[in-house]
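With the input below, show me the fold.
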Amino acid sequence: MRSAIAVVLITFIGATFVPRLAAAQTVTWNSVPLSWTAPGDDSLTGTATQYDLRYSTVAITSTNFSSATRFTGTPTPAAPGTRQSVTVTGLQSNTTYYFAIKTGDEVPNWSGVSNIASKATLAAPDTIRPAPVATVSVTGSTETTVSLRWTAVGDDSLTGTATSYDIRYSASPITEASWTAATLVSNEPAPLASGTVTSYTVTGLTRQTSYYFAMKVKDDAGNTSALSNVVNVTTPDQTAPAAVRDLAVGLTWLGWRTALPDAERETRVAVARAPDRGGR
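As a prediction, the model looks like this:
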């Protein structure tokens, strides 16, 4: 009888204390940090043996605890009163999760379900960059300007609206390798919705010069598209020669000599052609 009573007492005393779970503020899009104070093996004394940490997208109770997802990366229980923590990973973005934990001893005797901690993960980072513009074309040019036109792409490939354009030009062909060396224009237009035709005029150019133009697109997360198609144009020479301002009617000098009895004389006469009137 005493032996049986002893067994009952050991089982009772061996029940571990329920830890109090807390979720930290520094969540990410796929993880939530949790912390708690380690309980004891026998209530608040001794060291427990194991933890059973569960999480779910629905509130956890003692009834559905075992059906919640078990997280296997929990630390080994420390001495009672020790603050312990773990980061639950592999979660879905932008989702509210509920967390609960039990403590077990070597038997194992299990504590009751802890308090329920809940936290929402952040939205997943945007890793989709805008599509490269493939429709850049030249619509006109002057001695110092070139007008470009293209069809807008999206924030995420061809979806949505991008954040900014980076338009550049160079006297030599533009490639990904030479992109940073090309001249950056200013006052680019704000991107419009994907599929919208957009125009922009580059100024400050030099006449009779060959230029190459290309662009990249950025979204609000800083993702940058690949290089667009590259267009080439030579600015024209539209400056006419200066007008002649000193035009004069030409003169022709005629001269002859006459023999007089006592001397020779030379006579010179200036002859000018009169304007032709009526074809005569």
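
C-alpha from now on. contacts and neighbour counts both.
OK.

sec struct for residue 6, please.
Secondary structure state of residue 6, per DSSP: H, G, I helix; E, B strand; the rest coil, is helix.

Residue 10 now?
Residue 10 is classified as helix under three-state DSSP.

where's it relative to residue 4, distance?
In this view, residue 10 and residue 4 are 10 Å apart by C-alpha to C-alpha, to the nearest Å.

more neighbours, these two?
The neighbour comparison of residue 10 against residue 4 (other C-alpha atoms under 10 Å) goes to residue 10, with 12 against 9.

let's see this one next to it:
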Amino acid sequence: MKVVAAAEQPKSSRKYALLLAARDSEYVLKAYGGYFNVFVSAFGRRGDDGDCGEEAWDMFRVVDGDLPAAEDLDGYDGFVISGSPYDAYADERWILRLCLLVQDLVAARKRVLGICFGHQVICRALGGRVGKARVGGWDIGIREVTMAATLPPCRFLDAMQDLPPNAKITECHQDEVWEAPLGAEVLASSDKTGVEMFCVGDHVLGIQGHPEYTADILLSLVDRLSSAQSITESFAEDVKKQLEATGPDREFWLTLCKSFLKTQELP
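Got it, this is the predicted structure:
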């Protein structure tokens, strides 16, 4: 079932789909009305973007088996795959169906942006390798990633002009990309994760971190992981202390994601 943004206009110049691979937490439902609103607020058009075009967003709960129909794919300019508590390398039916959808989207040269689980599932779908983090288990908090010394010629990167050599991002994962797909370019890495970001041409972008997360969303998640004993109380306290001392370069990451979704390719 398709969920449509309340602000959708009757006719839009751009249309995007959020492929939601997680269920809304109690906190996110109460504070934001669900992850759909979090993503649209992060990646959608705002009044100060300098973009006068109309824009619409739909949501498909892929975690519950709700995927867009093949005949509807052409109506979208881009797709965003969210994070998830599930393993991108698992063989649940909805994950396998999502992998097939990713392959169809990439073959059609649709823009596909993957966040955390989405980054990993794109990698898997395109023939890369994904698994449990090889160093140190969970990565939760703010981590500085380093951009590749040489970046490929991509219009969405060129549109941003000067990219910083390093940028801090919010992380919350225990899986990672082991090996990027054939033909992909690794754009960023960190001391914890070798593939923090990769692209395939101008139409595929995977980011291991969470550009869309606000500090309160991460803190709520840390509390839930601690209560479920997925992480220790001392680990949770260390994350909270770090968040009091520093934060992500969120505006940079949001600008990057918007540039990817909205910069037009050359014909």
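
Got a TM-score for the pair?
The TM-score (TM-score structural alignment, normalised by the length of the second structure) is 0.18; 80 aligned residues with a C-alpha RMSD of 6.1 Å.

Can you show me the strands along the second structure?
Using DSSP state E, the strands found in the second structure span residues 3-4, 14-19, 55-60, 78-81, 111-115, 129-132, 139-147, 166-173, 175-179, 185-189, 197-200, 204-207.

how long is stretch 217-232 of the first structure end to end?
Calculated as C-alpha to C-alpha, the first-to-last residue distance of stretch 217-232 of the first structure is 20 Å.

next one: stretch 199-211 of the first structure
End-to-end for stretch 199-211 of the first structure, by C-alpha to C-alpha: 18 Å.

wait, what's in contact with residue 219 of the second structure?
Residues near residue 219 of the second structure by C-alpha atoms under 8 Å, 6 or more residues apart in numbering: residue 240.

mind running it again at 10 Å?
Residues near residue 219 of the second structure by C-alpha atoms under 10 Å, 6 or more residues apart in numbering: 141, 213, 225, 236, 239, 240, 243.

if we take these, which one ends up nearest to residue 79 of the second structure?
Proximity of those to residue 79 of the second structure, judged by C-alpha to C-alpha, is greatest for residue 213, which lies at 18.1 Å.

do you know how far residue 23 of the first structure is from residue 53 of the first structure?
On the measure of C-alpha to C-alpha, residue 23 of the first structure and residue 53 of the first structure end up 13 Å apart.

Can you work out which residues contact both of these two?
86, 99.

Looking at the two, which one has more neighbours?
Higher neighbour count among residue 23 of the first structure and residue 53: residue 53, with 23 against 20, using other C-alpha under 10 Å.

Tell me if I'm right that that one and residue 104 touch.
No: between residue 53 of the first structure and residue 104 there is no contact under C-alpha atoms under 10 Å: 11.0 Å.

circling back: in helices, which of the contacts of residue 219 of the second structure fall?
Within these, residues falling in helices by DSSP state H are 225, 236, 239, 240, 243.

Is it possible to mark the buried ones in these?
Buried positions within these, assessed by neighbour count (16 or more other C-alpha atoms under 10 Å), are 236, 239, 240, 243.

what number of residues lie near residue 145 of the second structure?
23.

Please verify my assumption that it contacts residue 189.
Yes: judged on C-alpha under 10 Å, residue 145 of the second structure makes contact with residue 189 at a distance of 5.5 Å.

how much space between residue 97 of the second structure and residue 104 of the second structure?
Taken as C-alpha to C-alpha, the span from residue 97 of the second structure to residue 104 of the second structure is 11 Å.

burial of residue 140 of the second structure, as a residue count?
Neighbours of residue 140 of the second structure using other C-alpha under 10 Å come to 20.

which helices and strands does the helix ranked longest in the second structure pack with?
The residue-count maximum for a helix in the second structure (DSSP H) belongs to helix 93-107. For helix 93-107 of the second structure, the packing partners by 3 or more C-alpha pairs under 10 Å, 6 or more residues apart in numbering; DSSP states H and E come out as strand 78-81, strand 111-115, helix 117-125, strand 204-207.

buried set for that helix?
For helix 93-107 of the second structure, using 16+ other C-alpha under 10 Å, the buried residues are 94, 95, 96, 97, 98, 99, 101, 102, 103, 105, 106.

Turn the residues you listed into a markdown table, including distance to residue 207 of the second structure.
Formatted as a markdown table, the buried residues of helix 93-107 of the second structure follow (distance: C-alpha to C-alpha, whole Å):
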| residue | distance to residue 207 of the second structure |
| --- | --- |
| 94 | 21 |
| 95 | 18 |
| 96 | 20 |
| 97 | 21 |
| 98 | 17 |
| 99 | 17 |
| 101 | 19 |
| 102 | 15 |
| 103 | 18 |
| 105 | 18 |
| 106 | 17 |
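
Among those, give me the pair with the biggest separation.
Largest pairwise distance in these, by C-alpha to C-alpha, is 18.2 Å, between 94 and 106.

first vs last residue of stretch 86-97 of the first structure, how far apart are they?
Start-to-end, stretch 86-97 of the first structure (C-alpha to C-alpha) is 15 Å.

Name the helix or strand for residue 85 of the first structure, please.
Using DSSP states H and E, residue 85 of the first structure sits within strand 83-88.

Let me know the closest of the buried residues of helix 93-107 of the second structure to residue 38 of the second structure.
residue 98 (21.5 Å).

what about the nearest residue to residue 118 of the second structure once chain neighbours are set aside, distance to residue 40 of the second structure?
Leaving aside its chain neighbours, residue 118 of the second structure sits nearest to residue 81 (4.7 Å; criterion: C-alpha to C-alpha, 6 or more residues apart in numbering). From residue 81 of the second structure across to residue 40 of the second structure, the span is 12 Å (C-alpha to C-alpha).

Find the residues that touch each one of the two.
With C-alpha under 10 Å, 6+ apart, residue 81 of the second structure and residue 40 have common neighbours 17, 18.

Mind checking which of those two has more residues around it?
residue 81 (27 against 20).

Correct me if wrong: the more buried one contacts residue 121.
Yes: counting by C-alpha under 10 Å, residue 81 of the second structure touches residue 121, with 8.7 Å between them.

overlap in contacts of those two?
98, 102, 114, 115, 206.

Which of these sits closest to residue 220 of the second structure?
The closest of these to residue 220 of the second structure turns out to be residue 115 (C-alpha to C-alpha; 18.7 Å).

number of nearby residues for residue 167 of the second structure?
With other C-alpha under 10 Å as criterion, residue 167 of the second structure counts 17.

what's the spacing between it and residue 37 of the second structure?
25 Å.
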